[in-house]
Each structure stands twice: as C-alpha cells, then as structure tokens.
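**Q** 3D model of this:
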Amino acid sequence: MKAVHGQQQTSVEDPPERSAKPDRLFDREDEWEALMAFAGDPHPGVGLGVVMGRPRQGKTLLMESVAQATGGFYFCGQQATEAESLRRVGEEYACYRRVAQPSHWRDWKECLDTLLALGDTRPLPVVIDSFPDLVAASPALPSVIHGALRHRDRAPLKNRARLLLGGETAPVMTRLFASSSPLRALAALKLDIQPLDFRAAAQLWGIDDPRLAFLVYTVVGGTPAYRHDYVGDDVPVDSDDFDAWVCRTVLNPCTPLFHEARHLLDEETGPWDRGACHSVLAALARGCTTHGEIATFLGQQLTDASRALSLLRDHGLLQSQTDGLQPGITRHHIADPLLAFEHAVARPRRAALEQSDAETVWEDARTDFNTRVAGPRFAQVCRDWAARFADWATPGSDHGTASYGSLSDPSAAAGLDAEVVVRQGDDHMRGPLLSVGLARWHTGMDIHHLQHLRRVLDALGSREDLSRARPALYGASGFSPDLHAANARGEVMLVDLERLYRGAQGVLRK
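**A** This next block holds a predicted model:
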C-alpha cells in the first residue's frame, strides 16, 4: 500500500468537483455509494467509518478515490515507529495544505486534533489507511481516537470531519471494532470489502465462456488485483488456452502470481505458526474438512490443531460452517481459491517446477486439480449460487443459507452426503429445508445421482419437514436423458454452468 504522494489533491478550501466512481474501480458500486454518502453527510458532528477486507481486494484504491473525489485527506500507515509515522503524516498534511513547512506533532492527540479540524467548514473525509500498522507501534492510538471523537461530540457541533480507518481483516481490526468495542459504538459506517463473487469475477476478466470463467476463478478467485498487476493483463483466449495460461502465469516463477500464495500466508499469519498453517491448508486441500480429520493429518491433538485453525479463520483464510444436516459437525474449507490451488497443485510440486518445465508439471497435476481444486470449488460456487442467486419460490426465502450436509448411513459405504443443502433464513439448522443437492464438476450425472438424493430425503423424513425440500443436481459435465425427463416432470432441478453464470434465476415449484 502507498500514500497519495506527489499527486495533486484538492485543498480543504476547494469544493469537490465530482463524485462519479472512477473507471479504474471495477464493480464496488454499493461500497462507493456508501462511502460517498458517509463522506458527504451534512449533519454536524464528527463521523467514524471503518473499511476492512482481505489484502488485494481494492480497499486502498477505494479509499484513495473517495479522498480524491471529495477533496479529502488520505494517509497510509506502514510498519514504523510512532515518531516516524507522525513525521510522515505531518509531511502529507503539509502537502495537502500546500504549505512549505511540515507539521511536527508531539503525539497522536495533537495530530488528530489538527486533522479533524479539516472538517470545520464542510463535510470532509480524513482517511487513515493500514491502521493496524500504526496501532502496532502506538497501542494507545485507538483510545486517543475514542477520546478525540467523544470530545468533538460535545457542543458546539460544527465540525463535520469524517474519519475513515482502513485495514486488513486481521485480529487487530476485528478486536478494535468488535461489538463490545467503544470505537464500534461510535462507528456510523462499517464496510467489509469482500472478494468478487464468481459472476463478477467473470466480468472482471472479460470472459464470456462459463466453463473458462469457472476455471480461471478456480485458480485466482475474485481478487481484483490479480487481473492486471499479477499476470500482466494475460487472459486466456479460450478454454483450449487455459492449460497454457496456467503454465505461463501461476506456475511461472517469473510472474508475481507464482509467489503470491506464499506471500499472502506469510503476510497474514506472521512467522510463529506459519508451518502449522501451511499444513492445515494442505490437509484441507486433500479433503480433510473436520477438526478431527485435520488433527489426524497433522499428527497432532485437537487442541494443537485448534490454534492454526483459529489463526487462519481470524485472518479470513479459512471459512467454517455448520454441517447442513448434522449440527454437531463443523466443516472447514479454504476461503481463497489461490491458496487452495497452491496447496493442492503447486506446493507439492515445487521441486519439480525447479527441475522441469511447467507443462510437464501441469500435466502431472491435472488429476489433482480436477479432484482437489475444481471439484470442491465447483461445489462452493453452487452453494453461493443457491444462497445468492436462486429463487426457491418460497415466501420469505429471499435470504437463505447453503452448506455441505452429511448423514450417517450404515447401509452406505460413503454415507449420505449432499454438497448443497439449502435452508431458509440465516441459521443453517433451524431454517426450513428448501433443497438438497449434489454437485459434480468432472463427472456426468445420471439417474443414480437423483436416487442418492431421494435416499437422503427418505433418511430425513422422520425428523424434518420436507414439504418444501426439493432435490437439485448441479453438473458441469452434462445430465443424462433420464434426468432431463425427470426435470421436465418437476422431480428435480438441473443446474449447469450456463445457469450458474447467467441463466434466469431458477424456480422449482411443488
């Protein structure tokens, strides 16, 4: 991250010229509107806003653009002593005010009082980015901010500074703005900048072919920075070019994307539990989804594995979800597709990549890619679609959840699993069951898959209301004629890649 340095900024006396979202900001319309509304709020009194998110999601670009569009002040912290940070912000302030002599503040209180005074004449954002880096050197800074905001909330309420604090989704930001935090109580705005969903990612990369869009998403996910900065604007031409694209980007040591997954983990977790975190991610990439399975893979006790799991979860690298059919089971999966690709494909073959060409390594890795990366990611995309885009024709079901579900069945060697269990409402177990589904990336689906879902529903019949529950099959490699006939009779919903990416939102009625 960088501070706005050497760029022309509008001074505090100048009115903002325009507020249109810059073209370089892809998507993020809702976030932009929320930030612009906060920055221009005319009501008296200092406002506090928080912008959080994983690295490379565009937080800095978003906040820089808001500051530039409104004539606000922007400063980006970095790892440094308190004295150096105060000196840097003083230099930025002098540049902003177009004065020759930098300000020299003794402490953060003096600094904040001066910065917040910029809002004495009109609503004006004061942006402090990479906030956790400043807190690391100045642990009292949150208390200083709290005191400054409370002091300026007292009459006369003329000041309209809008203090925006930005930082990555890490324990520092989570702790500072938890529900019980004094700063959280004062925050009028809290934005969590998430990666783009699979549909928006396809638009970002300019890919119209759903299969190719999914394959690229499986490697790089919805992180905006990877589209331009990390692959040099290299986009696969078509599905036939995908293999070559993998070899010349994520498996090419000359590109930043090749090193990004390791840098991302090091950046997020620090040096203390790095090895354990890599091993947990390797376990997840091999299909270990429960706490016990991961501990067994690591050769550790449950308590020992918990620390790495918690660390990855706190940094947004791991997502945990209650099993959709058994509430006593929690399942984990890797949140970032690039980390999943790294630990299933690239990391086990680092030595081979140094000794052989990428094409040979990728040919050897294709089976692992399909089973350990594309398959699980396709199931997650299907869950995302079911929760966000599908219409289940059920009153009040605008908001739903989708998760993996499993049942024990002594007569079935592999149990009764369903990759897409959809429930109405926010709770994975208490909401009415709307659908159970199977997701298959590399395998065509036939009537046996529908029969499997019927067995799952039969097993649930004694303990759940199934009046709204419908079977659904999600497939990327086609459906048999029998399934198409069952779909025509309303017995099953079939969802292919076309429907996932741009088809009409499907409704399955009873």
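**Q** going forward, measure contacts between C-alpha atoms and count neighbours the same way
**A** Will do.
**Q** same for the helix or strand where residue 450 lies, what does it pack against?
**A** Per DSSP states H and E: residue 450 is located in helix 447-460. Judged by 3 or more Cα pairs under 8 Å, 6 or more residues apart in numbering; DSSP states H and E, helix 447-460 is in contact with strand 416-424, strand 433-440, strand 470-475, helix 481-488.
**Q** nearest to residue 358, of those?
**A** Closest to residue 358 of the helices and strands packed on helix 447-460, according to Cα to Cα: strand 433-440, at 27.6 Å.
**Q** give me the number of residues near residue 237?
**A** Look at residue 237: counted by other Cα atoms under 10 Å, it has 11 neighbours.
**Q** my error: substitute residue 74 in the last question.
**A** As a burial measure, residue 74 scores 26 neighbours (other Cα under 10 Å).
**Q** equivalent analysis for residue 100, please.
**A** 9.
**Q** in contact with the closest residue to it other than its chain neighbours, which residues are there?
**A** Excluding the flanking residues, the one nearest residue 100 by Cα to Cα, 6 or more residues apart in numbering is residue 94, at 6.6 Å. Residues near residue 94 by Cα atoms under 8 Å, 6 or more residues apart in numbering: 100-103.
**Q** one more sequence to fold, the one below, so I can look at both together:
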Amino acid sequence: MDKPSRIFGRVREWEGLAAFATRSTEATAGAASLGVVSGRRRQGKSFLLQSMAEAAGGMYFAATEATETESLRLFTEALARHTREFIEAPFPDWNDAIARMFHSFRDRPGMVVIDEFPFLSKASPALPSIIQRELGPGGSGRPSSARLVLCGSAMSVMGGLLAGQAPLRGRASLELVVQPFRHRESAEFWGITDPRLAVLVNAVVGGTPAYRYEFTGGDAPATIDDFDAWVMRTALNPQTPLFREARYLLAEEAAIRDPALYHSVLAAIAGGNKTNGGIASFIGRKSDQITHPLNVLEDCALIAREPDLLRPGRAQYRIVEPLITFYEAIMRKRWAELEIHRAEQVWTSARQTFLTQVVGPHFEALCRAFALESGEALFPEQPSEVGSGTVNDPASRTQIEIDVVALSAQESNNPRRILSLGEVKWGEVIGHHHLQRLATARDLLRPKGYDTEATVLALYGGAGFTAELTAAAATDDRILLVDLNRLYS
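**A** Below you'll find the predicted structure:
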C-alpha cells in the first residue's frame, strides 16, 4: 500500500503498519494479530492510523472519555457500520464485544484500530485481559483474520500493556512508537532552510508535527530576523493553543496526581539541575522523596534518564519535550505578565535565558543525535552508544564534562573503544583551547582501561571555529569540525 502524499515523512512507520495489516493468515496460523502503537501526544498517530485503516479497508474506532456502557454503545455502532452486520442491541460488556469483533473478521481480512485505548481500559480495567483471552487458544481470535491495533498517548498506560506480568505481554506482533520528527526532517516540515533558524525553532517546538499548523495556524518564521517576533506571536501569545500546551501535556497524564510537584521537578531540570541530588535540593526535598515523581515523568516519556557513559552508576535527567523546557525556563515564572499580553517585555528580558538554558542544552542533544545517526560517516565505525560523560582531572582537581561521547560495542576481553569525544558550543567561537580540553580528557581515559588509539576529537559549533582550529583540522583526520550546515546536511 502506497503512503498517501498527505502524510509527511513516516515512511518506516507506514511500512511497518502496512506489513502488519497485510500479513497473511498463513503467516499467523489463521489467528488474529495484535499490534500496539504509542507515542507522545500531537505526533500524528491518529492521522497515520486513520489513513492506514482507510487504505486497508479497515475499521477505525476512536474511544472517548466515557462510561463503559456508552463506550460499548459507540463501539457497537462503529462495528455495525463497518461490517454492515445487524447488531440487535449494544453489547452488554466487552466479553461479547471483543468476541463479536473477532468473529466478524473471521472470513474477511481486516484491520481494526482502537484509538485512545487508555480511555477504555480506565473505565474497563479487565479489557486487556479479555483481549488476551480471545487471542489465546480457544478464543474467538482463532480463527480470525482481524489485525487489531491498540493505540494511545498515555505513555505510562501504553508502556504497561506489554510489560512485566501484563496480560498482553508476548501477544503483540507489532510494537510501534511514533516519535517526533528528527531535526532534519523537522526543518523540512517547517519549510526552514537556514540551519541556525532551524535550531532555534526546534528548541521551542521540537519535532512535534501538530505544532506546525494546528497550534500555530501555519505561522512559521520567515527568516532569522523574524524569529523573535514569531516567538512572541505564537508561543508567548495567550490567544494561540501553543501558549498553554506545555501545561496540558502534564495535566493529560493520569499518573500525575500532584502537578505542582512535577512542575517543580521539571523546572529544576530546565534550570540545569540534572542530577537526583541537584533536583531534590532545588525543590527542597530529600533525594529519596523525588524518586517516584522522576519515575512517573520517565514512564510518561516527558523526561529521560541518561547515564554518564564514562562514570558508571551516575546519570542525568533531560526533558524530552522541548516545549516543556521552554515553558519551565521562560514562561512559568512570568505567566501573569504573559496572560495580559506583555510578551515583548518578557521576551526582551528572557531572551538570554533562552539562549543559555534552552538553546544550549538542546543544541547538545541535537549534536548527540547527529553523532548517533551519522556516526558511520564521522568516526572509525558506527557507535553503539552516544551520550555525555565526565572525566576526573586530578591535576587541576576539576571535572571535564564531555558533551558528546561515542562508544563502540563492548567486546569481551577487550578494552572499550572510545570512537569520539566531543565539545558543543552554541554561542561561543570554538578555539584551540576547547580542542586541548578534549585531548586532556582522552589522555586521562587511556590509563582507565579505554582504547583511545583512534578517538576522534569532535567540535560542534553554532558560532563557528577559529582559523587556527580550522587549519589544524584540515591536516589531522582525528579532529572533526561540525558546523550548522553539516549538522543539517
């Protein structure tokens, strides 16, 4: 099935869904198949699945927040419309509904999409177990040609469907997570060709497709000079949906019971407090008191715990959704002013904070993503891990923070190869002293048991490089300079 032209990108996602929808009954031994599609809100999951159901001639049912009785009535009507079968009365419970659904697709191959599945499972907690039973031996899913897809945005709920001792664990033959667009794809989607402008816009809205049209009315900055005005007329404008979106992203997660605490945790991370102890100190709690909210935010895919690749046992937290970082660092403290349309005054005083607390860390994340995606062309081999790290420097009694660490796959009885150590600077011209810091870190890691023989010293610059450094890189293939054009090439 060809992907419709109205869907931007999502080639791999479409191919995965198409393969699932068209899988032969021989391949599944005549039984129904289960797929699970998840992803953070506003990523276009529903649009993608509606298009796939349409192309496959399948059934699409979007659940709503409703009681079990009303949901069953709506599902009965949707099934009757699609199959053109007469169903005398709404199903009394999900036992009958799921059994009838699989039976209806016994002789006709078909895709059945149940979107916003967490709404149904919240009102009917037994539903996953019912589906598991019907998919198993003796259930109505054997024989059946149904290709059932469960989709939802509540990441804590969807992640739990197939985890641990969950009823559906081991039942799904498709597990698809719809991610935000990567930085290059996002720039293309926004129609931005200036890489500097692309980074700035990405630092505000990330790669979430819905923010391009639905939340900004199709308003995109025309040039780098238009960026400040664009921020004020979209993200800082109380008349646009984007203005309150960061608050809603948190409020929509059912697992978050105390929004004030979670906003404080996010504010701590956005302010540069990335360790467990630093976050706890910022919000005035003990470290063990914030373990639960950190785990909840991680389960909701709003933050990520990123290990220090050079110091096992240590980790830092990073906010995954750029709009939340922007809200916590810029908007939350000045909310009252923004609500009375004082965007210009707020932005004038907060712009420097935006560059240091929002763009700087976001640019580092983009560079790590670039190193992982393009590593085979940059380093001696494709990295198995890319992250950040810290190296102790006993001579100066300091720590050297490495923004981009690229490691090879671990091999038994051999030291771990460090493919690259990288320094990232957004607003500072990178010079020879930055290169020397990386060289010092490389030399300190060698006696710790790492293989640094072919380590590439990479410098990622948003403001360019000195002539001396450029000349050095031209004659040494172990010095890599990555500017904005290369980042987006």
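**Q** end-to-end on stretch 309-329 of structure 1?
**A** One end of stretch 309-329 of structure 1 to the other measures 15 Å (Cα to Cα, to the nearest Å).
**Q** next one: stretch 469-483 of structure 1
**A** Termini of stretch 469-483 of structure 1 sit 18 Å apart (Cα to Cα).
**Q** which outside residues touch it?
**A** When contacts are defined by Cα under 8 Å, 6+ apart, stretch 469-483 of structure 1 is touched by residues 211, 382, 433-447, 449-450, 453-454, 491-497, 508.
**Q** excluding its backbone neighbours, what's nearest the counterpart of residue 193 of structure 2 in structure 1?
**A** Matched by TM-score structural alignment, residue 193 of structure 2 corresponds to residue 208 in structure 1. Excluding the flanking residues, the one nearest residue 208 of structure 1 by Cα to Cα, 6+ apart is residue 202, at 7.2 Å.
**Q** shared with structure 2, which of the contacts of residue 94 of structure 1?
**A** Checked against structure 2 using both residues aligned by TM-score structural alignment, their matches' Cα atoms under 8 Å, those keep these contacts: 100-101.
**Q** now, which of the contacts of residue 94 of structure 1 lie within strands?
**A** Judged by DSSP state E, strands contain none of those.
**Q** looking at the contacts of residue 94 of structure 1, which one is closest to residue 126 of structure 1?
**A** For these, the nearest to residue 126 of structure 1 is residue 103 (16.3 Å; Cα to Cα).
**Q** that closest one: what's it in contact with?
**A** Counting by Cα under 8 Å, 6+ apart, residue 103 of structure 1 has contacts 87, 90-91, 93-94.
**Q** out of those, which is nearest to residue 46 of structure 1?
**A** Taking Cα to Cα as the measure, residue 93 is the one of those closest to residue 46 of structure 1, at 19.0 Å.
**Q** can you count the residues close to the aligned partner of the closest one in structure 2?
**A** Under the alignment (TM-score structural alignment), residue 93 of structure 1 maps onto residue 79 of structure 2. Per other Cα under 10 Å, the neighbour tally for residue 79 of structure 2 reads 21.
**Q** how near is the counterpart of residue 58 of structure 1 in structure 2 to residue 64 of structure 2?
**A** Matched by TM-score structural alignment, residue 58 of structure 1 corresponds to residue 44 in structure 2. In this view, residue 44 of structure 2 and residue 64 of structure 2 are 17 Å apart by Cα to Cα.
**Q** what does residue 362 of structure 2 give?
**A** For residue 362 of structure 2, the distance to residue 64 of structure 2 (Cα to Cα) stands at 35 Å.
**Q** so between those two, which is more surrounded?
**A** Neighbour totals were compared for residue 362 of structure 2 and residue 64, and residue 362 leads with 25 against 15 (other Cα under 10 Å).
**Q** which one in structure 1 is aligned with that one?
**A** Using TM-score structural alignment, the equivalent of residue 362 of structure 2 in structure 1 is residue 377.
**Q** re earlier: OK, contacts around the residue nearest to residue 208 of structure 1?
**A** Shown in contact with residue 202 of structure 1 (Cα under 8 Å, 6+ apart): 208, 210, 213-214, 217.
**Q** got the contact list for residue 141 of structure 2?
**A** Residues near residue 141 of structure 2 by Cα under 8 Å, 6+ apart: 31-32, 99, 102-103, 134-135.
**Q** between those residues, which is nearest residue 12 of structure 2?
**A** residue 32 (23.0 Å).
**Q** tally of neighbours for the aligned residue in structure 1 for the closest one?
**A** Using TM-score structural alignment as the criterion, residue 32 of structure 2 maps onto residue 46 of structure 1. The number of residues packed near residue 46 of structure 1 is 27, by other Cα under 10 Å.
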